[in-house]
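Novice: Pasting a predicted model and its sequence here:
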Amino acid sequence: LEKALPPNHPDLATSYNNIGHVYNNMGDYSKALEFYERSHKIYEKALPPNHPHLASSYSSIGGVYNDMGDYSKALEFYEKSLQIRKKALAPNHPDLASSYNNIGLVYNKIGDYLKAVQFYEKSHQIKEKALPPNHPSLGISYNNIGSVYHDLGNYAAALRALQSAFQIQQQAFQVSNPAFASTYSWLGRVYRSLKDYSKALDNFEKCLAIVQKTLPERHPNRAITYSNIGDVHRLMDNYEKALVFHQKALNIQENVQCDPTDCATTYMNLGETYREMKDYSTALTFYQKGLEIHENKLSQNHPDLAVVYHNMAKLYLATRKYSMAMKNIQQAVEIAQEKLPSTHPHLLEYKETFEKIRKKM
């Protein structure tokens, strides 16, 4: 094609875009970005400024930045895509729903859960009007709504949404379809938060079975699944198994380009495992690695940072460094009070830890 067509021919842009999609699905984000940008440059020259192809192109670039953990860039490109779609498309067009959904994803990642819910709901309302009731896209929608309810600590609402997603997917797909992986993963997280560890493990293992069939060996999503499985083994006191799975996750995360905050989660999970094994110096090393990434990548009041500070407070409490413990737990409580609902289980847990430390001082 490159030989047969002039350099700014739209067909070339389509080809570059398709190649970008393949690299993106393989988890090779820098290559994906390179081809999406090539495609975009041609579209900019060849098409009018509000052409839907340009909106799709902005959206693809936003998606790669989101996967790489560059959320401000992701938001910038998703917003550009949305502006074009608002001008070019009917108000109930599925592509508009897709834009709202993508922006919701970024707000979810940056810990702004209430904004995420607003965008997910906007997206969902359009899909309900525009699509048949068992359309797979509605499944994705329920999945995302379930994930943000989980993060808001509303586990019952999360389960309801995820079960709706699962029912749609069962009607739309074969059992091993990649769409199920995300639903199993979120069901695993909800059951883990509800302390139903056998159900959590069952769902994470179902997710892993699909991921192993459908993704390359070193895909970042495999690592996330390994780390989730490791974390449930820790919660079930199977520390050796937990360490094996976290190491599997790190072998991928330290060697490919992935969202750095996912790598930080693995470090934190390792820290928690070593803390529970009473190997406090190793635990602290992993906490500090995780904390450094989180502080670089997330806003100062991101709920995930509160989790880190709480873990460190528990470690300092166990090693009788009470003033350090107090400093960390105060940071955790402050963030949680600002960013989470007052009934969120995490906030209640942080307050309990705060009381334990206060009594020791």
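Specialist: Structure received. In this text the structure is predicted, and so the values were computed from the model without any measurement.

Novice: from here on, contacts and neighbour counts on C-alpha atoms
Specialist: Fine.

Novice: and Gln118, how many residues sit next to it?
Specialist: Gln118 has 17 neighbouring residues, counting by other C-alpha atoms under 10 Å.

Novice: wait, I meant Cys263
Specialist: Neighbours of Cys263 (other C-alpha under 10 Å): 24.

Novice: Now do the same contact list for it.
Specialist: 250, 253-254, 290 (C-alpha atoms under 8 Å, 6 or more residues apart in numbering).

Novice: Quick one: classify it as helix, strand or coil.
Specialist: helix (DSSP: H, G, I helix; E, B strand; the rest coil).

Novice: and Asp67, how far is that from Ala97?
Specialist: 20 Å (C-alpha to C-alpha, to the nearest Å).

Novice: for Phe245, same thing?
Specialist: Distance from Phe245 to Ala97, by C-alpha to C-alpha: 37 Å.

Novice: Next: Asn269.
Specialist: The value you get for Asn269 to Ala97, if C-alpha to C-alpha is used, is 35 Å.

Novice: could you flag which of the contacts of Cys263 are buried?
Specialist: The neighbour-count criterion (16 or more other C-alpha atoms under 10 Å) marks 250, 253, 290 among the contacts of Cys263 as buried.

Novice: adding another structure so you can compare the two:
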Amino acid sequence: MRARNAERLAVAEATAASEVADFWVDLFKVSDPREARGNTITAREILDEGSKNIRTELAEQPITQARLMQSIGNVYRNLGLYEQAAPLLEEAVALRQEALGPDHPDLAESLNDLADVDYYAANYARADSLYLRALTIREQALGPDHPDVASTLSDFGALKSEQGQYPEAEAFLRRAVAIFEAASDRDDSELAGSLSNLASVFWERREFAEAEPLYERALGIQERALGQDHPDVAMIQADLASVLYPQGKYADAESLYQRSVATFERVVGPDHPYVAEALNGLADAMYAQGKYADAESLLQRALGIWEKALGSDHPDVAVSLNNLANIYFQQRKFADAELLHHRALRILETALGPDHPDVAVSLINLGAAYLGQGKYANTDSVLQRALTIQQQVHGPESPQVVETLEKLALVRRQLGRGEEADSLEARAQAIRDAADSE
């Protein structure tokens, strides 16, 4: 019975491969000038036509349908069109589960791709569930050291980092790197992606010196494999820049961000979320150098791109809002800063949950806007909440906790609570002394 099932699947796969090839040939005829009859056909129009035709022309070939839906869904994803990608990838999952069963590696591939879209669209809870299911299938079907297992571990680790679950993220990503490095036929591009994701965990923990060599190694791999004019190279250039400017390496960071923006604009278009991400990073570098007008212009453009592509409630929108508010703070426009920080906080609490480390950062920024207006009680309240989150996420003796303790002590003095301020300062100093003695 098992042999006959395997034979049927093999025949079905061979048939599907032929049908996929025929479908794409017919689809791309619409871009042939002889077929287009003088009309200009865009890649987006070809995709839209293809996604429509799959449902009508291939209803009796579910394996073929699933493969094509996944293919077109992934192209939509790479264009930043997540709302268009998700339904196709959801249908691919359903079709493959029905045709191949719940434990097939091809189903895991579809689950992983759908999780990627959820991750980019900030649907983190479903992405977590999908990655876990894909990982379980791949480990059982392919073994714990297969490169496909490492691919899911890398993606899952990136999600865990975004959720503020840094120990789990680091464990997944170190395992992914080890698998890719040991593979005899390894994909260096996949290795570079895992190195970059691991570096991002260190970035989130503000361990910039540890992140820098990982990003540099990833960038070297991708430049050799893909050349300079590739979006994956541009992404790591921006990532590397993000750890350089906090270390005072402003010129190097600004140059890398400029190159990243130029590549993204040229390759994926000026309105892609990747462009917004690089613009936001470039604005950070400008802000760090006191170039507030330049930073504000870049952030306004990034905000417009993100709101159009991802919607007004996406966490990336909150990043731009927070950064814009910080510029207004430097310009002493404290009320304007407060409004933007409030909006950013609401977005992050909804998307990430009330105890996420990014929420703590947003609370601290809001506290600064309150402080600039002399709203000391409000400042005290948000800093206390931020401190609670940081102690849970980073540990009670982390650098983040020390900084917030010192800010909170300052506010307590303004409120006339000097003894409490002394206690907070003493605790912060004790943590610093213990760290220096190690």
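Specialist: Structure received. Being a predicted model, the structure only gives us computed values, none of them experimental.

Novice: Have a look at Asp67 and Ala97 of structure 1 and say which one is more surrounded.
Specialist: Higher neighbour count among Asp67 of structure 1 and Ala97: Ala97, with 26 against 19, using other C-alpha under 10 Å.

Novice: wait, isn't the more buried one in contact with Ala130?
Specialist: No. Taking C-alpha atoms under 8 Å as the definition, Ala97 of structure 1 is not a contact partner of Ala130, at 9.4 Å.

Novice: which residue packs closest to the one residue sitting closest to the centre of structure 2, ignoring adjacent ones?
Specialist: Centroid-nearest residue in structure 2, with C-alpha atoms, centre = their mean: Tyr120, separated by 6.0 Å. Residue nearest to Tyr120 of structure 2 in three dimensions, not counting chain neighbours: Tyr82, with 7.7 Å by C-alpha to C-alpha, 6 or more residues apart in numbering.

Novice: counterpart of the one you found in structure 1?
Specialist: Under the alignment defined by TM-score structural alignment, Tyr82 of structure 2 corresponds to Tyr29 in structure 1.

Novice: where along the stretch 101-250 of structure 2 do the strands fall?
Specialist: Secondary structure of the stretch 101-250 of structure 2 (DSSP state E, counting those that start in this stretch): no strands located.

Novice: hang on, the earlier thing: contacts only, for the alignment partner in structure 1 of the residue nearest to the centre of structure 2.
Specialist: In structure 1, Tyr120 of structure 2 lines up with Asp67, judged by TM-score structural alignment. By C-alpha under 8 Å, 6+ apart, Asp67 of structure 1 lies in contact with 29, 258-259.

Novice: likewise Pro246 of structure 2?
Specialist: Taking C-alpha under 8 Å, 6+ apart, one finds Phe208 in contact with Pro246 of structure 2.

Novice: Which one of the contacts of Cys263 of structure 1 is nearest to Thr183 of structure 1?
Specialist: Closest approach between these and Thr183 of structure 1, by C-alpha to C-alpha: Gln253, at 22.1 Å.

Novice: what separates the closest one from Ser30 of structure 1, distance-wise?
Specialist: 15 Å.

Novice: Could you do Ile145 of structure 1 as well?
Specialist: 29 Å.

Novice: same deal with Leu162 of structure 1?
Specialist: From Leu162 of structure 1 to Ser30 of structure 1 the distance is 32 Å (C-alpha to C-alpha).

Novice: Just tell me what Gly153 of structure 1 corresponds to in structure 2.
Specialist: Per TM-score structural alignment, Gly153 of structure 1 is aligned with Arg206.

Novice: ugh, wrong one, Leu270 of structure 1
Specialist: In structure 2, Leu270 of structure 1 lands on Leu324 (TM-score structural alignment).

Novice: Could you pull up the contacting residues of the residue nearest to Tyr120 of structure 2?
Specialist: By C-alpha under 8 Å, 6+ apart, the contact set of Tyr82 of structure 2 is 76, 117, 120-121, 310.

Novice: make it 10 Å
Specialist: For Tyr82 of structure 2, the contact set (C-alpha atoms under 10 Å, 6 or more residues apart in numbering) comprises 73-76, 114, 116-121, 309-310.

Novice: burial of whichever residue in structure 1 pairs up with Met69 of structure 2, as a residue count?
Specialist: Matched by TM-score structural alignment, Met69 of structure 2 corresponds to Tyr16 in structure 1. Tyr16 of structure 1: 20 surrounding residues under other C-alpha under 10 Å.
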